[in-house]
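In: Okay, structure incoming, though there's no sequence with it:
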C-alpha cells in the first residue's frame, strides 16, 4: 500500500513538473477597453443617539434608503468627540469606546444589519442613570465590498479616524443628510 501511495505521489509530482516545462506561446492581441464599472464610493450618514435607561441603553437608526448594504460590505461608526473652533476641526473617535471608571468598565459599541445600525452601551456592572449619554453625534460610514476589492492594501482594523479612512481610500466620504 505504501508503495502504491509513493508511486501515485511521484507520478503526480512528475506530471506537474513536466507539464510546466516548455516555451510560452506568443502574446495575443490586446482586446478593446471594457465599459467603465459603476462608481462605488464609501458613503456616510449622521444621527444623534441617546443611550439612556429608558431605551435600555441602545439606539437604533435605519440606514438611509440611498445606501444599499450587502452581506460583504463593511460599516464603521464614529462618535464626535470634540470640536476645535479656532481650527474649525471636528475630532471623531471610532467605536467601540471603552471607559474605565470607579464602578468598572463601560463600552459604547455598535452593530448593524442590512436595514439599521444599533448603538449600545455595555458594562461589567449594572448600568444606572449616572451612565446615560445623550445627544451623541454618530457618523456611520458604509464601505461597499466592491470598493474594498479594488484596494489591495486596505486594512480597516488599522483605521482609527474618519480622516485616516478618507486618506487611505483617497476619497472624501459623501454625506447623506437625514
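Out: Now that the structure is in, tell me what you want to look at. From a predicted model like this one, the values you see are computed outputs, not experimental measurements.
In: from here on, contacts and neighbour counts on C-alpha atoms
Out: Fine.
In: where exactly do the strands run in this protein?
Out: Ranges of strands within the chain are 43-51, 58-62, 74-84, 89-94, 97-101, 104-112, 116-123, 133-143, 174-176, based on DSSP state E.
In: quick one: contacts for the spatially most central residue of the chain?
Out: Among the residues of the chain, the one closest to the centroid is residue 74, at 3.6 Å (C-alpha atoms, centre = their mean). Contacts here follow C-alpha atoms under 8 Å, 6 or more residues apart in numbering; on that basis residue 74 touches 142, 143, 144, 145.
In: try this one next to it:
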C-alpha cells in the first residue's frame, strides 16, 4: 500500500509541475555583464604639468579594479560627404621624429583615475605643438569579461563602441 501511495503522490507532483512554459526571459550576451563606458577628454601637455594629465573618472562611471581601461588618441579627422570621420589609435602610440628621436603617448590607471603622459628620448619643450596641445583622447572602461573576448579587436575603437552599443540601451560617449 505504501508503494501505491508513493506512486500516486509522484504522479500528482509530476503532473502538477508540467504545463505551459512561460515567455522566454531577456537574452543576454552569453552571460557577460556589460557595464562599459567611454568618455572623451582634451588635454595640453606642457612643462607646467610635467607633460602629463591626471583624469579622474566621472562620478557616474563606476570603475572596478578588475575592469580594463583602454585609451585612444584622436589622430586625424577625415572630411567625408556624410560628415567628419575620426581616426583613433590605441595607446601606447609612438612617433618617430625626423631628428631620430621618438615621443610616445602612454597612460597608467587605477580604478579612480587615468594618467596620460608623454615619454620618449627627446626634449619635450622642443616638440611641435601638434604633439602637445589640444590632444583629444577617448577613455574606455570595459569589464574584464568583455575585453577578453577574442573576437573583439581592441585596437579598433569603433568596433569596441559598436559592441558596447549592442549590449547597452543607454550608451553614450561623454565629453569632459
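Out: Okay, I see it. Nothing here was measured: the structure is a model prediction, and the numbers come from that model.
In: picking up where we left off before, and the residue nearest to the centre of structure 1, what pairs with it in structure 2?
Out: Correspondence of residue 74 of structure 1 to structure 2, assessed by TM-score structural alignment: residue 68.
In: separation between its match and residue 131 of structure 2?
Out: Distance from residue 68 of structure 2 to residue 131 of structure 2, counting by C-alpha to C-alpha, to the nearest Å: 26 Å.
In: And for residue 100 of structure 2?
Out: Plainly put, residue 100 of structure 2 is 16 Å away from residue 131 of structure 2 if you go by C-alpha to C-alpha.
In: so which of the strands of structure 1 gets nearest residue 68 of structure 1?
Out: Checking the strands of structure 1 against residue 68 of structure 1 by C-alpha to C-alpha gives strand 133-143 as the closest, at 9.0 Å.
In: I'd like to know which elements the closest one is packed against.
Out: Contact here means 3 or more C-alpha pairs under 8 Å, 6 or more residues apart in numbering; DSSP states H and E; on that basis strand 133-143 of structure 1 packs against strand 43-51, strand 74-84.
In: quick one: which of these is nearest residue 109 of structure 1?
Out: Across these, residue 109 of structure 1 has its closest neighbour in strand 74-84 (8.6 Å, C-alpha to C-alpha).
In: related to what we said a few turns ago, got the helices and strands packed on strand 133-143 of structure 1 as CSV, with distance to residue 128 of structure 1 columns?
Out: Output for these, formatted as CSV (distance: least, C-alpha to C-alpha, whole Å):
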stretch, distance to residue 128 of structure 1
strand 43-51, 11
strand 74-84, 21
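In: Between the ones you listed, which one is closest to residue 173 of structure 1.
Out: Using C-alpha to C-alpha, these put strand 43-51 closest to residue 173 of structure 1, at 5.4 Å.
In: Any buried residues in that closest one, and which?
Out: Using 16 or more other C-alpha atoms under 10 Å as the test for burial, strand 43-51 of structure 1 gives 43, 44, 45, 46, 49, 50, 51.
In: re earlier: measure the nearest residue to the match of residue 74 of structure 1 once chain neighbours are set aside to residue 158 of structure 2 for me?
Out: Among residues not flanking residue 68 of structure 2 along the chain, residue 142 sits closest, at 5.1 Å (C-alpha to C-alpha, 6 or more residues apart in numbering). For residue 142 of structure 2, the distance to residue 158 of structure 2 equals 14 Å [C-alpha to C-alpha].
In: For these two, work out which one has more neighbours and name it.
Out: residue 142 (23 against 14; other C-alpha atoms under 10 Å).
In: Test my guess that the more buried one contacts residue 65.
Out: No - in this structure residue 142 of structure 2 lies outside contact range of residue 65 using C-alpha atoms under 8 Å: 10.9 Å.
In: Which neighbouring elements make contact with the longest helix anywhere in structure 1?
Out: Longest helix in structure 1 by number of residues (criterion: DSSP state H): helix 2-19. The contact analysis (3+ C-alpha pairs under 8 Å, 6+ apart) places helix 2-19 of structure 1 against no helix or strand.
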